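*Asks:* For reference, the sequence and a predicted model appear below.
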Amino acid sequence: MLIKNARILSYGIEEEIYDIFIEDGKIKKIAKEILNEKDEKIIDAKGMYVTPGLIDAHTHLGLKGDSLGEFYSEHNEKNSKISPHLRAIDAINPQDRTFKEAINAGITTCASGPGSANIIGGQFACIKTYGDVIDNMVVDPYIGMKAALGENPKKRYDTTRMGIASDLREFLLKCQRYLNGDGEYDKKCEAMIPVMKGEKPLKIHVHRADDIATAIRIAEEFNIKYTLDHVTGGAEILEYIQSKKDIPLLLGPSLGGRGKVELFGKSFNNVVKLAEGRDVCLITDAPVIPLQYLPICAGLAISKGMDYQKAFEAITINPAKVMGIEERLGSLEEGKDADIVIWENKPLLTIQDPVCVIADGEIIKGD
């Protein structure tokens, strides 16, 4: 496949006209002019904007069935508040219609995993949004281990924030001893080995400012890799968070109402403040915000003062880096997966559907 006259908008390339040659599901060549020597299918972009597939670093796609009610909700295990051995890929349902809605909107990749009812919820996966069988859609089955502080585990287990922090510390201490060879096989501790070794991050759900500080405190105590997910109350301790610029911030969902007290700081104005001077990811927490509205979230952040390129990278290369998949995804570069979206107008500035969506070199939408 050959895409001609593409106005490329990507990390590393900004609004330059190029041709893109795709072969075997990969981007083989990007150049000013590529001749059609093999009678390839040609898509003439006619100077329209061409971007990498968009990426969301925090969703529950396929785990909470659309319109199906609580019985079909698979994202929160109710039998154990510490459940690191659970894997998202064992419950993600690609037949849920939210996948088709996402891919048609140009979101080709996302993180999907357990919810925030449990202190340790299980293993998040990185998946493509196109396919029928999850095994063929997985980019990485274990990109991080979900943890949660605040209202959700507090409600589920009738405990306090002190109790949640204590249980988390106790379990991390147990995992630390297990890593050092203390004790017999334990499926929960075994699942935590990549976290304790610093190979995978603890993906910590936090909203309120004090929960954010607790997450940082505990992660630093155990010297583990981690991300802060949501961070809606982060602007209340902005100076403290900005003093720790190495922490990946996954900001959102910022669209919609405030369904609980700890969402007091939910706003795009606060997203802009938290993004100042650092790279961030913008997330939908789908289905909290349907995944197809990820570009609208980035557009709203821009409307409140976020730099355009920063917002664009917050839904492309930054989530790819956070998930450790930047060698394959997140930008248009030779050798990367051919996940490509064509837009009639510059994306994020107007509400629009893509003209064409390509995933792994296959045309999913458009012709």
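*Replies:* Here it is on my side, so go on. Small disclaimer: the values here were computed from a predicted structure and weren't measured.

*Asks:* make it CA atoms for all contacts and neighbour counts henceforth
*Replies:* OK.

*Asks:* Please report how far the residue lying closest to residue 337 once chain neighbours are set aside lies from residue 323.
*Replies:* Ranked by C-alpha to C-alpha, 6 or more residues apart in numbering and with sequence neighbours excluded, the top spatial neighbour of residue 337 is residue 26, at 4.5 Å. From residue 26 across to residue 323, the span is 20 Å (C-alpha to C-alpha, to the nearest Å).

*Asks:* And for residue 181?
*Replies:* Taking C-alpha to C-alpha, one finds residue 181 at 29 Å from residue 323.

*Asks:* Neighbour count: the two, which is higher?
*Replies:* Each of residue 181 and residue 323 has its neighbours counted (other C-alpha atoms under 10 Å); residue 323 has more, 24 against 10.

*Asks:* Use this one as the comparison:
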Amino acid sequence: MKLKTMTAALAVALLAGCASTPSTKTATTAKPDLGFALDPYPSTYQRVASSAVLLQHATVLTGTGQRLEDADVLMRDGRIVAVGTALDVPADAQRVDATGKWVTPGIIDIHSHLGVYASPGVSASSDGNEATSPVTAQVWAEHSIWPQDPGFHAALAGGVTALQILPGSANLIGGRGVTLKNVSSVTYQGMKFPGAPWGLKMACGENPKRVYGSKGGPSTRMGNVAGFRAAFADAAEYMKKRKTAASKTDSDKDSGGKRDLKLDTLAGVINGDIRVNIHCYRADEMAIMMDLAKEYDFKIAAFHHGVEAYKIADKLAAEGICAALWADWWGFKMESFDGIQENVALVDRVAGGCAIVHSDSDEGIQRLNQETAKVIANAGRIGIAITPEHAIQWLTMNPAKAMGILEQTGTLEAGKMADVVLWNGSPFSSYAQAEQVYVDGARLYDRRDPARQPKSDFLLGQGMLGQDVMRGGVK
């Protein structure tokens, strides 16, 4: 699907240069909680109760870089209890024969618009871009989410157990994203991942200047950067006032001025409470955004799409920034023209590199394992061998790290959420299918059991409506 290729010699030369640059990013000092990330709409998620489950005799990819043969995975009370052989198994555990099959952590999609751009897509459910101002940091994607979007269940059948829902990319700063557990619910709060930090969505390049060029700006890339700087300058001043007010004695306390929802979000970014996700294609623009982050003292969690990330893989690793990328999308607009199919592999190969395969698609999210398989194949063509136990990290551990939920999920380790997929074989085969999907230890999807193939109320309602129409019961 591309015109441009990279020779093995070029790849080796690039990797040699990148690998010599160690990661120099140090942990930042914790900043005081000034209330910028208080949640008036907290999660109401409750895991589905289930008995203990033992997946037996599988090839297990732990998500930590390990591959275990003929191994077992024990889940109980929503958590991973143990992974390995000769486990101490409770008598009441359900035993699943996984001989010849593979087990992985649940897939995590760091970049999805399910629920805010529902599938099937119609204008009535197009709720991802608040295209009324270049900076709309005050809006939260969670308030647009339609939990009945059939795309959630389609993603579950592809092994996706958690996902970050982001606003669209029309704006310089489009608002807060939210992390969900991929479960059925009437409300989005029932899907909201407990304790997950918000992610701010920002966008470089063509989109903001195209959308706002006829609306008073910005209409150029320099206008984009000026808009970012102005927004964060306002937020830094707001943050300073709030901090000063909070430090006063009780007798002298004031509110620090009127609360501003837009500046709350941006101050939360500077304060380290909200993680930054930036839609950015070109290497030069990613470098500018890294300088912006230094100017206003915030941390970028991940660049998204980043078709030129391979050009600055060393810089990304040095700053501890992940790159959430497509396997081979390119060329659909000028800023995406210089994409290569080896992008993910070259970002990954740098010491300290953090590569992620993401979807940005209601269809792609259903087969992220196969997108990753394409990366493995393309890397092999230039002499980079990637094992399944390594590649699975692009779908599980690394997105969990960038989203701030790695302590809870993303790997098969004792004590973590039992978000697990049982595959019919290697997940990176073109014949791969997720046979069973567990969320917090509950089998929510089973390819062989229609009772565990959930459908949204929307689809159920459509089916009932169709039956009534055929009977002449609807006028």
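*Replies:* Alright, I've got the coordinates. Just so you know, these numbers come straight off a predicted model, no measurement behind them.

*Asks:* mind listing what the equivalent of the residue nearest to residue 337 of the first structure over in the second structure touches?
*Replies:* Alignment note (TM-score structural alignment): residue 26 of the first structure maps to residue 79 of the second structure. Contacts for residue 79 of the second structure (C-alpha atoms under 8 Å, 6 or more residues apart in numbering) come out as 414, 415, 416, 417, 418, 440, 441.

*Asks:* buried sites along the longest helix along the second structure?
*Replies:* Of all segments of type helix in the second structure, defined using DSSP state H, the longest is helix 221-247. Across helix 221-247 of the second structure, burial judged by 16 or more other C-alpha atoms under 10 Å covers 224-225, 227-229, 231-233, 235-236, 238-239, 242-243, 245-246.

*Asks:* going on from it, what's the next piece of helix or strand?
*Replies:* Downstream of helix 221-247 of the second structure, the next assigned helix or strand under DSSP states H and E is helix 261-270.

*Asks:* So which other helices or strands are in contact with whichever helix or strand comes after that following helix?
*Replies:* Reading on from helix 261-270 of the second structure to the C-terminus, the next helix or strand found by DSSP H and E is strand 275-280. Other helices and strands packing on strand 275-280 of the second structure, by 3 or more C-alpha pairs under 8 Å, 6 or more residues apart in numbering; DSSP states H and E, are strand 199-203, strand 300-305.

*Asks:* neighbouring contacts of the last one?
*Replies:* This points to strand 300-305 of the second structure. 111, 275-281, 286, 290, 293, 320-326, 402-403.

*Asks:* between it and strand 275-280, what angle do the directions make?
*Replies:* 30 degrees (axes from the mean of the first three to the mean of the last three C-alpha atoms, to 10 degrees).

*Asks:* now strand 300-305 of the second structure and strand 199-203, what's the angle there?
*Replies:* 50 degrees.

*Asks:* for strand 300-305 of the second structure, the distance to its chain's centre please.
*Replies:* Computed by C-alpha atoms, centre = their mean, to the nearest Å, the chain-centroid distance of strand 300-305 of the second structure equals 10 Å.

*Asks:* Give me the angle between that strand and helix 261-270.
*Replies:* Going by the same axes, to 10 degrees, strand 300-305 of the second structure makes 110 degrees with helix 261-270.
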